[in-house]
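In: Generate a structure from the sequence data that follows.
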Amino acid sequence: MLTEFVRDHAFTIAWFGLMAVAWFGWSQEDAPSHWRWKLGAGSVAGLALAGVFGYAMVTRWGQSSALEGRYEWFGLLVLVEVVAATIGSLYLQRSEKGRWAAWWVAMVVAAHFIPLAFLVADGSLIVLGVLQAGALLLLARPLKGKQWSTSRIVGPMMGLSMLLFAVVSAALFVTTEGGVW
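Out: Purely as a prediction, here's the structure:
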């Protein structure tokens, strides 16, 4: 995270830690048994980041945010993301292609990082979104020939990218702020 807004920085680390937990959890839907401990470890790491930086965010809540004066745009972006993910997933389910839901939701998440980067004044989110979308596009063709849920591959990829982004951001946070507490 490359932002001057400390509260936003802490929030993003906490949120990405939590989202890593969600993606690693979704991947357990259809993961091979020998992956499960690794996915669980990723979830624990994400949960630890969410807890520590959730605290950092709460203790800095009075500080400024890039979203000041633009909260309604942030809300609209999140609403569009949720609606697009839901409609696409329902369509896939009804057309008997429900195994693609994780891939679709991941693509919506990756795409939403681009306008989000402008709202929170952080270009690193563009890089993350482009890398995620590119990886998802590269995975689409090999996944077509499989019978299992796309969550098997997409979940770990999204979880790991969120976790790595959060870890790098946490290191930057600690370096610039002198600590979390």
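In: When you work out contacts or count neighbours from here on, use the C-alpha atoms and nothing else.
Out: OK.
In: In terms of secondary structure, what does the host helix or strand of residue 92 contact?
Out: Assessed by DSSP states H and E, residue 92 sits inside helix 71-94. Applying 3 or more Cα pairs under 8 Å, 6 or more residues apart in numbering; DSSP states H and E, one finds that helix 71-94 makes contact with helix 101-119.
In: quick one more, to check against the first:
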Amino acid sequence: MIYLRDYIMSAAIFSFFSFVWFGWAQAEIVQLKHHLWLGICAAIAAISSIVAGVLSYQNFHTASALAKFNSFTWYLIVFYTEFILGLIGALLLIKFKQSPAVPAWISLLVGIHFIALQFVFHDPSLYLLAILMLVVSALAIPINHKFKVAQSTLVGTSNGVILLIFAIFNYSRFLLN
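Out: Model (predicted):
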């Protein structure tokens, strides 16, 4: 069962991380017009996150999948595992002079973590989110080599858009229930 509070909290979290990915997308951009568009997308994501955060606060008393026995524990295990692996992998990539691959590495872990979180929240849409982020991760290096687009730009923009779409999707599920 998927809970109303989980929909809006997911919208808040997805919007926030959309904002983060759009910020990361700007790391290696030179042209001002690209910064402008990514900045507008980041602003939309930030506003969306704030609105969803307020709605989450207002609905905090309602039921959540995390209130079920062991769900919150599994959520924390998934989160901390992802964080630790992300940090170790990023440090190793930097050490071996492969820092441009860090965004793809983080995207890969985030995609995998959505598969694990589906078992916590029982929300099949997380499988689609995982697949999309894993595809972005898998294509980042070949596209970078073929088209000379910075991985931070490619992965950041793609994941920013994907997460913002999923935030809007969860807004709609919240509002329609």
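In: what's the TM between chain one and chain two?
Out: After superposition, the two chains reach a TM-score of 0.92 (TM-score structural alignment, normalised by the length of structure 2), with 174 aligned residues with a Cα RMSD of 1.6 Å.
In: The helix holding residue 92 of structure 1: which residues count as buried?
Out: 77, 81, 84, 85, 88, 89, 92 (16 or more other Cα atoms under 10 Å).
In: Same question for stretch 130-144 of structure 1.
Out: For stretch 130-144 of structure 1, by 16+ other Cα under 10 Å, it's 130, 132, 133, 136, 143.
In: which pair in those residues spans the largest distance?
Out: Greatest spacing in the buried residues of stretch 130-144 of structure 1, by Cα to Cα: 130 and 143 (19.7 Å).
In: in structure 1, which helix has the most residues?
Out: Ranked by number of residues, the top helix in structure 1 under DSSP state H is helix 151-177.
In: Report the angle between that one and helix 101-119.
Out: On the basis of axes from the mean of the first three to the mean of the last three Cα atoms, to 10 degrees, helix 151-177 of structure 1 is oriented at 20 degrees to helix 101-119.
In: Give me the helices and strands touching helix 151-177 of structure 1, please.
Out: helix 6-27, helix 36-59, helix 101-119, helix 124-144.
In: and residue 69 of structure 1, which of these is closest to it?
Out: Closest approach to residue 69 of structure 1 among those (Cα to Cα): helix 101-119, 10.4 Å.
In: what's the average distance of that closest one to structure 2?
Out: With mean Cα distance after the TM-score superposition for structure 1, helix 101-119 of structure 1 departs from structure 2 by a mean of 0.6 Å once superposed.
In: list the helices and strands that helix packs on?
Out: helix 71-94, helix 124-144, helix 151-177.
In: With distance to residue 53 of structure 1 as new columns, can the ones you listed be given to me in CSV?
Out: Output for these, formatted as CSV (distance: least, Cα to Cα, whole Å):
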stretch, distance to residue 53 of structure 1
helix 71-94, 21
helix 124-144, 18
helix 151-177, 8
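In: Nearest to residue 8 of structure 1 among these would be which one?
Out: Nearest to residue 8 of structure 1, of all those, is helix 151-177, at 10.8 Å by Cα to Cα.
In: got the contact list for residue 17 of structure 1?
Out: 45, 46, 47, 48, 49, 50, 162, 163, 166 (Cα atoms under 8 Å, 6 or more residues apart in numbering).
In: okay, among the residues you listed, which ones form the most distant pair?
Out: Based on Cα to Cα, the longest span within the contacts of residue 17 of structure 1 runs between 48 and 162 and measures 13.5 Å.
In: And the two? Which one has more around it.
Out: When residue 48 of structure 1 and residue 162 are compared for neighbours, residue 162 comes out ahead with 23 against 16, by other Cα atoms under 10 Å.
In: surely that one meets residue 15?
Out: No: Residue 162 of structure 1 is beyond contact range of residue 15, at 9.1 Å (criterion: Cα atoms under 8 Å).
In: Closest one of the contacts of residue 17 of structure 1 to residue 23 of structure 1?
Out: Once Cα to Cα is applied, the member of the contacts of residue 17 of structure 1 that ends up nearest residue 23 of structure 1 is residue 162, at 8.8 Å.
In: Now do the contacts for that closest one.
Out: By Cα under 8 Å, 6+ apart, the neighbours of residue 162 of structure 1 are 16, 17, 19, 20.
In: Let's see that with 6 Å instead.
Out: 16, 20 (Cα atoms under 6 Å, 6 or more residues apart in numbering).
In: hmm, back to that, can you add distance to residue 57 of structure 1 and give the contacts of residue 17 of structure 1 back as a markdown table?
Out: Formatted as a markdown table, the contacts of residue 17 of structure 1 follow (distance: Cα to Cα, whole Å):
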| residue | distance to residue 57 of structure 1 |
| --- | --- |
| 45 | 18 |
| 46 | 16 |
| 47 | 15 |
| 48 | 14 |
| 49 | 12 |
| 50 | 10 |
| 162 | 18 |
| 163 | 18 |
| 166 | 14 |
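In: I am finished for the moment; much appreciated.
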